[in-house]
Structures are given as structure tokens and as C-alpha cells.
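Q: Coordinates for the following, if possible.
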Amino acid sequence: MLSIYNIIIKFFGFAIKIHSLYSQKSHQWIHGRKDIFFRLEKEITNNKNIVWFHCASHGEYEQVNQLISEYKNNFPKDKILLTFFSPSGFNNVKKNNCIDWIFYLPLDTQKNAKKFIKLVMPKKVFFVKSEFWYNYMNQLSLYKIPLYHISCVFDRDKFSIFSSFSTEILSKSKHFFVQDKNSLEVLNSINIKNSSITGDTRFDSILENIKNKKEDQRILEFCLDKTTIIFASVWPEDEHIFKKFIKENSQYKFIIAPHELNYCKNISKLFDVELYSEFDTLSEKNILLINKIGILKNIYKYCSLAYIGGGFGKGIHNIIEASANLNPVIFGPNHSQFIEAKDLIKINGAASVNNYKEFLSQFNKLNSSFNKKAVSDYIKDKSGATDKIIQHLKV
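A: Just a heads-up that it's a prediction; the model follows:
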């Protein structure tokens, strides 16, 4: 199985090089890794007490940023290396008082993993959510460097497909901080006992952001005179929902935030929009298009209801940010991997829809039956994962 894995990794590297010829994102993925070992050696060699956090993308960073901050507060002598797989993280997260270095993660080949670990020599490593890279995990195990997994979720049906190979990979890790009981039972079923239920660190990061009360004057000005509905993290697959609704409901104002910025051009052809980057308070347009990454989390508080995209594709995006700001939330059918989606549906805080007709029905239903107190209590009850992880690390 390892040989098959390595063939797949090498094929992926080759494929993304081809794709980079006509894809800006793939080009950034390739270009950002150019001379990466030279830069790593120049900046990191001879540094001690390095703790390595790895995230797939910007979304996973938002999930773990509060943990990084608390880790630095509790272990101030340690230096933080943050790596990303995707350009969405690398391009939009900057060094700060907690983060000392930010790099792309070199492709998980045996050669790259050996070279990376030998150069960095971290004292601890944290992989966030669904990041499982066999060659890196193997090298960390060989050097006896503890690897922790943060806010991970394991599905019994999907996990069993590669159970023997997965068991070999996961057995190399120090500890799993999982989100729910089902994930704990999946690990226990393959005799991995070094795990505990801590919940999802996203709740802590989101509540901390809300507590900071960062205002966005442009959004505030736009939303002042009408009820505002936000369509967030949307893809072309979500168009059959938001396109018709916006055109038929001029009594509202709308904010559209695409998941990928290159989708802005297509949306601009569908509607007469005001770009966030060019916002004019004198504008009479009722559609604001967000063409900037990293600000979505500060927008929900100005809105009355949120539709979160991705549910008609690979899976819904972050719904916790909208719910924590006490927005009723609607999303597409592909949400089975998201515990919070199932929980919020049960307490009348969210709804899943399969088509436009169902969207209209749930829009009206949630506007009248949204259980604000239940959602608020749920968000508070789910917080605390960060503190549980920090306390575990102190032992």
C-alpha cells in the first residue's frame, strides 16, 4: 500500500505542474515551493524549540489560530513554524507575535519528508483536522518526535476502506484530539487508545473573534437601511439557489462572498454588484460582492440570515461563524461529515435543502422559528477544546 501511496503522490505532483500552466492557484502552489529547502535552511537552521503546526488551507488556520495563540502564551520559549498545503492559507496568513515562520509544506514524498524533518527538527508537531501525510508521519516517528492531531473526525464507513494502511499511519502519532464520540470509537476499534474527545477548536477561535468586536465600516454602511441576506462561500453549484432568490427579492440587500475569488468575475456578470474593494457609501446598489479573503468572519453580525455554500459540491463550508453570530443558516445536502450541521438542524438553528423550492420553504420557516437561545447555548457549550488541549500538553 505504501508503494501505491507514493505513486499517487508523485502523480499528483506531476499533474499539478501541468495544471499550473493554465491555473493561477496551481501556479502559486508550484511557485511557492520553489527553492523551499534553501529558504528553510537559511531561516530555520540552528533554531531550537521549534513547534510545527500544519494546516491544509486558510479555513483550517482559522480553526486553530486561537490554539496557536494559547500555546504561545503557555510555552513562550517555543518558536512556531506554520505550514500550509494550499495557497489560500499561505497567501492570507501573515507572521505575528505568535508565528515565527510561514512556509508551504513540500509535497509528501519520501525524499522531501526526510529533508524537511532533518532541517526543522521540531520538538512537537500538530496536524489540523484531516491532514494525514504518511511520509512526514513516518519520519516524525523515526525521530521520536511527538505528533498530535487537532479537531479530527473519523467516519467508520470511509475509514474502513483503507483500514490496515490507515492503522499503520495513525499508530505513529502521539495523540488524537477528536471532535466526537464516534471518532473516538473508530480509533478504539483499531486499537488506537491515545485519543480523547476535546471538541472543535473552531468554536474557541470564532468566539474570540466575536469578543474582539472588530467593526467593518463598509459592511455597516451597506447594511444600514435594509435587512441583509448573505450567501457565503458559494460556488457555481450554488447558483441555482442564490441567483433566482436575489432576482426575485429586491426588498432585501445581499452580500455574496464566493469561496474562490476568481468566481467574482462570473458573479459580476449575473448581477449589477458593488465590489467590496470599491465600495461607495453613495451607491444605491443592493448587492455587495466580497472580493477579499479573510474578512467573512467579521461580516455575519451585520446579516439576518446566511446561506453557506459547498453543500451541492464536496461539502459545506464553515457554518459555525454564522451560527455564532446568531444567524439562521441554510446549506445544501452534502453535510454528513459535519457534526455541527446535524446538531444545529435538531435545534432549529439551521436547515439543509436539496433545491430552490426547499430553500424558499426553509427561508420562511427559519425566519419565524429560529431558536436563538438554543443556538447561543449550543455555541457556548461546544467551546473549550483549546483549553482541554493545552491542559493535556502541560501534563
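Q: From here on, just use CA atoms for contacts and neighbour counts.
A: Fine.
Q: What residues sit buried inside stretch 28-46?
A: The neighbour-count check on stretch 28-46 (16 or more other C-alpha atoms under 10 Å) flags Gln28, Trp29, Ile30, Gly32, Ile36, Leu40, Ile44 as buried.
Q: Likewise for stretch 340-348?
A: Glu340, Ala341, Lys342, Leu344, Ile347, Asn348.
Q: Enumerate the strands of the stretch 1-150 of the chain by residue range, in sequence order.
A: Ranges of strands within the stretch 1-150 of the chain are 50-55, 79-84, 101-104, 124-128, 147-152, based on DSSP state E, counting those that start in this stretch.
Q: can you list those strands in TSV and add mean neighbour count?
A: What follows is the strands of the stretch 1-150 of the chain, written out as TSV (neighbours: other C-alpha atoms under 10 Å):
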stretch	mean neighbour count
strand 50-55	23
strand 79-84	22
strand 101-104	20
strand 124-128	22
strand 147-152	24
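Q: Mind putting those into JSON lines with distance to Gly313?
A: Listed next are those as JSON lines, based on distance: least, C-alpha to C-alpha, whole Å:
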{"stretch": "strand 50-55", "distance to Gly313": "22"}
{"stretch": "strand 79-84", "distance to Gly313": "23"}
{"stretch": "strand 101-104", "distance to Gly313": "26"}
{"stretch": "strand 124-128", "distance to Gly313": "22"}
{"stretch": "strand 147-152", "distance to Gly313": "21"}
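Q: Second chain to compare with the first, below:
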Amino acid sequence: MVVYSLLLALGLVLSAPWWLWRMATSGRYRAGLAGRLGIVPPSLRQAVKGKQVIWFHAVSVGEVVAASRLIAQLQEAFPRWVMVVSTTTMTGQKIARERLGKAPVFYLPLDFAWAVRAYLRVLQPRLMVLMESELWPRLLVECERAAVPVAVVNARISDRSFPRYMRLRRLWRPLLRKVTIFLAQGQETASRLVAIGAPTERVRVAGNLKYHNGTPDMGASSITTMLQGLVSDRKLVVAGSTLPGEEEMLLEAWPGVVAQVPEAVLLIAPRHPERFAEVMRMVDGSGLRSYRATEMQQEKPEEITAGSVVLLDTVGDLATVYGLACVAFLGGSLVAKGGHNPLEAALFGVPVVMGGSYENFRAVVDGMRAAEAIRIVTREQLGDALVELLRDGQEMGARGRTEYRKQSGAVGRTVTVLLDLLEVMD
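A: Reported below is the predicted structural model:
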């Protein structure tokens, strides 16, 4: 751990000029700086004073949403306990504050002993719950030192990261033995965890928390409600979590789609909020009629022109906006970034289109492909696939929803294990 800490400190020093520049130019990088350095916010101290605590860590939006489902059920079991949530990103913070109500939310401290210990001293958690693949070495070491059990839930090791873990498995093996229980999304991840050093008896398959019964429990946002009234007589394509390069592909294909389905409307939701302005300029430059969701909220247009493009320039609304779609395109898949989660659209019975890069969600996509519930396309095939599914995509959408329901139940299984773990630790 000494070498790890020295390398982390060296990296921090060498990157300091870049961080200082980013902090000077963007509030995103200034947010929570004191907390990251181990200065526990006074509000957090007050919230946990004299209380039993469970600490959840969720890196960003998707993990926060999954964690919120566990928190809701654990809060019912322990109404007097405090569930605290740390995140890494600003968008994760925003969604956590919106979804979790009174639950204290803060930034994860840097992975230095002094910073992590400061939080453990104040929180004294009964349990640490890490979402997906948030395996911070110093955090694991300090939790063991403080006798805090650690559960890694919705555990996932992607195709891209597995070779890196394998190369370093001699270093990972002692760290993974500090985790009390791993609850994997699927058998593939469970096998990979064992391969890199997790004790076999501590690894279980609980399923994917993002397969969740029903529709999103966040309620329809004002943006979603507004759009619902405007697209009722349109055929909406929602392109969610798009990354650089994909917007150009969508805009390139769109005139051909509109030529065959004149009532179609394209909604683009970039993955990263800092790209909203860039993507809006791109849409405006395409010559297509364009709208910006936040401006529409203020201007209250009576309709959306057929064939136009809408930019969803908000955070946290995409999950419910998928419910308005006739077809969904999942971003990060036509560029080599591993794809994004198709389940958010599948739960609404919306047919899903993705590119060939989906290794981040391979098990999910493979299951949907086997059920003929998703369409994998190249850039050249994108437009034709959208047209085909806009005209006749209901059966594929229904198969996607059926596949989604088959896989649900992970929340209940995960909560049961966590409750058993807390009982054992009493």
C-alpha cells in the first residue's frame, strides 16, 4: 500500500497544474474539493451524530439509481438508521440529492489513508456498500482496519477491464480478500472475480439491479410531462447517452429516416452535460429544425415540427423520456466505448438499437439478442433500422420487456443478503 499511496500522490502532484486550470475554468472540478481532501462536511457530521450508518458509494448516475432502490428497502427495515451516499461525479451528486431526499450525499474522499480515515471516524458505518466496480485499494484496507464489512453489489467486470485485472491479479488478490461479499450481476462476472483472486465462497450471483420491476420509480419529471404532450402525434426516436461522433452519425442518417417516416422526431441526449452546447451547435449547423428542451420549458411551444431534432439538455430525465419513444438508440455503441445500458428503454417495451460496441453490458445485450429483443447495427445500417422499427417495432419491444421482467428480482435478493450480513455482524 505504500507504493500505491506514493504513486497516487505522485500522480496528483504531476496532474496538479491541469486540475488547477480546470478548477479555475469549471465549477464542476471545484465542487466538493474540501470533502475529497478529507474535510468532512459539518452537515454530514450532524446528520450521523449518534446514529447507525450504512455508507453507499456510487460513482455516477446509473449506480446512484441502482443504489436508491436498495436504500429505499433498507430504510424500511432500519427506519432510525442513516443511509449516506458518496459519489465521484457532479451529475451523480445531483441525481443522488434529487432521488434520495434526506439522505446525506457527499463526494468520495481521495484514496489516501488520512482522507478515508477521517470519514470512517465520523461515520463509523455498520456496513460499506460499493456499487459495481468501485474497488478503491486504500478504502478497502481502511474498512478492514476499522472492522467495517464491505459488500460489493451489482458487481461487474467488463470485457475491457478484465485483462487489466488479470495482469495485476497478484496485487488484487489480497485486496479482494478484504471484501466480505461480492454480489455479481451474472455468472460471467462471478467467474472473473474468482479468477482475479476473490474467494469463491464470498462470490454470489444476485442479478442486475438495473433489471427492476415496474417503471422508473422517480416519477415523470416536468420535462418528460412537457414532451409527452408535444410528441403524442409524432414518432419519437430517443438517442440516449450519445458520445462524440455518434451525433454526427445520427444527423447524417436522419434526413433519410424522415423521408420515409415524415412524422418522426429525433431526441438526442448526450452522455455528458458539458457537451450540450457543442451538440446544439452541431444540430443547428445541420439545417434541421431544432429545439432545446430547457428553452421549450420556458417558451411552451404548441407543437414539435415533424422531422425536427430535440436536444435533451438536462440531467436525470432520460430514464423517463425513454417511455415516450417509439425506438431507442443506445449511445457509446457506434464508437468504441463499450455501450450503455439498454434496460432503461427495454422496460417500457421500446425496441432498442445499438452499435457493435457493447462490451460494458455484454451479458445484458447477449440475453436480449438471444430473445430477438435488440437490433445491433453498423453506421451504414442505422437509418434503415430506425425506419424499420418505427414502422413495425412493437413485437421487438414486447420481447424486450418480457426479457426485462424475466431478469428482475435482483433488488430483493441483494437486500436479503445485506440484511443477513448485518444480522451476522451484530
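Q: For stretch 215-224 of structure 2, buried residues please.
A: Quick answer for stretch 215-224 of structure 2 (16+ other C-alpha under 10 Å): Ala220, Ile223, Thr224.
Q: what's the answer for stretch 251-259 of structure 1, then?
A: Lys253, Phe254, Ile255, Ile256, Ala257, Pro258, His259.
Q: and for it, what are the contacting residues?
A: 223, 226-235, 246, 264, 286-291, 296, 309 (C-alpha atoms under 8 Å, 6 or more residues apart in numbering).
Q: Could you check how far the nearest residue in space to Phe90 of structure 1 that is not next to it in sequence is from Val93 of structure 1?
A: Using C-alpha to C-alpha, 6 or more residues apart in numbering and skipping residues adjacent in sequence, the residue nearest Phe90 of structure 1 is Phe84, 5.9 Å away. Phe84 of structure 1 sits 10 Å away from Val93 of structure 1, going by C-alpha to C-alpha, to the nearest Å.
Q: Report the distance from stretch 35-54 of structure 2 to the chain centre.
A: Using C-alpha atoms, centre = their mean, to the nearest Å, the mean C-alpha position of stretch 35-54 of structure 2 is found 25 Å from that of the whole chain.
Q: for stretch 256-270 of structure 2, same thing?
A: The answer for stretch 256-270 of structure 2 is 26 Å, by C-alpha atoms, centre = their mean.
Q: likewise stretch 86-105 of structure 1?
A: With C-alpha atoms, centre = their mean, you get 14 Å for stretch 86-105 of structure 1.
Q: same check, this time on stretch 116-127 of structure 2
A: With C-alpha atoms, centre = their mean, you get 25 Å for stretch 116-127 of structure 2.
Q: Contacts only, for Phe182 of structure 2.
A: Phe182 of structure 2 neighbours (C-alpha under 8 Å, 6+ apart): Ala151, Val152, Val153, Ala155, Arg202, Val203, Arg204.
Q: Translate the second one into the numbering of structure 1.
A: In this case it means Val152 of structure 2. By TM-score structural alignment, Val152 of structure 2 lines up with His149 in structure 1.
Q: How about Glu246 of structure 2?
A: Match for Glu246 of structure 2 (TM-score structural alignment): Asp238.
Q: give me every residue that touches its match.
A: Asp238 of structure 1 touches Gly309, Gly310, Phe312, counting by C-alpha under 8 Å, 6+ apart.
Q: which of these lies closest to Gln362 of structure 1?
A: Gly309 (15.4 Å; C-alpha to C-alpha).
Q: Run through the residues that contact the nearest residue to the closest one once chain neighbours are set aside.
A: Take Gly309 of structure 1 and drop its neighbours on the chain: the residue closest to it by C-alpha to C-alpha, 6+ apart is Val234, 4.2 Å away. By C-alpha under 8 Å, 6+ apart, Val234 of structure 1 lies in contact with Ile256, Ala257, Pro258, His259, Ile308, Gly309, Gly310.
Q: Verify the stated contact: Val327 of structure 2 with Glu388.
A: No: using C-alpha atoms under 8 Å, Val327 of structure 2 makes no contact with Glu388, being 9.9 Å away.
Q: which one of the two has more residues nearby?
A: Val327 (30 against 14; other C-alpha atoms under 10 Å).
Q: could you pull out the helices for the stretch 201-350 of structure 1?
A: In the stretch 201-350 of structure 1, the helices defined using DSSP state H, counting those that start in this stretch lie at 202-212, 217-223, 239-248, 264-270, 320-324, 339-346.
Q: And for the last one, what's in contact with it?
A: In other words, helix 339-346 of structure 1. With C-alpha under 8 Å, 6+ apart, helix 339-346 of structure 1 has contacts from Ile319, Ile320, His335, Ser336, Ala350, Ala351, Ser352, Val375.
Q: May I ask which two of these are separated the most?
A: Ser336 and Val375 (19.3 Å).
Q: between these two, who's got more neighbours?
A: Higher neighbour count among Ser336 of structure 1 and Val375: Val375, with 23 against 13, using other C-alpha under 10 Å.
Q: So what does the more buried one match up with in structure 2?
A: Using TM-score structural alignment, the partner of Val375 of structure 1 in structure 2 is Gly400.
Q: and that match, that's in a helix?
A: Yes: counting by DSSP: H, G, I helix; E, B strand; the rest coil, Gly400 of structure 2 falls inside a helix.
Q: That one contacts Pro342, correct?
A: No: at 9.4 Å, Gly400 of structure 2 does not count as touching Pro342 under the criterion of C-alpha under 8 Å.
Q: how far out from the middle of the chain is stretch 344-363 of structure 1?
A: 23 Å.
Q: First residue to last residue on it, what's the distance there?
A: Termini of stretch 344-363 of structure 1 sit 15 Å apart (C-alpha to C-alpha).
Q: before we move on, the earlier item: looking at the contacts of helix 339-346 of structure 1, state which has the most neighbours.
A: Neighbour max across the contacts of helix 339-346 of structure 1 (other C-alpha under 10 Å) = Ala350, 28 neighbours.
Q: Could you find the counterpart of that residue in structure 2?
A: So Ala350 of structure 1 corresponds to Ile374, using TM-score structural alignment.
Q: what's the answer for Lys314 of structure 1, then?
A: In structure 2, Lys314 of structure 1 lines up with Lys337, judged by TM-score structural alignment.
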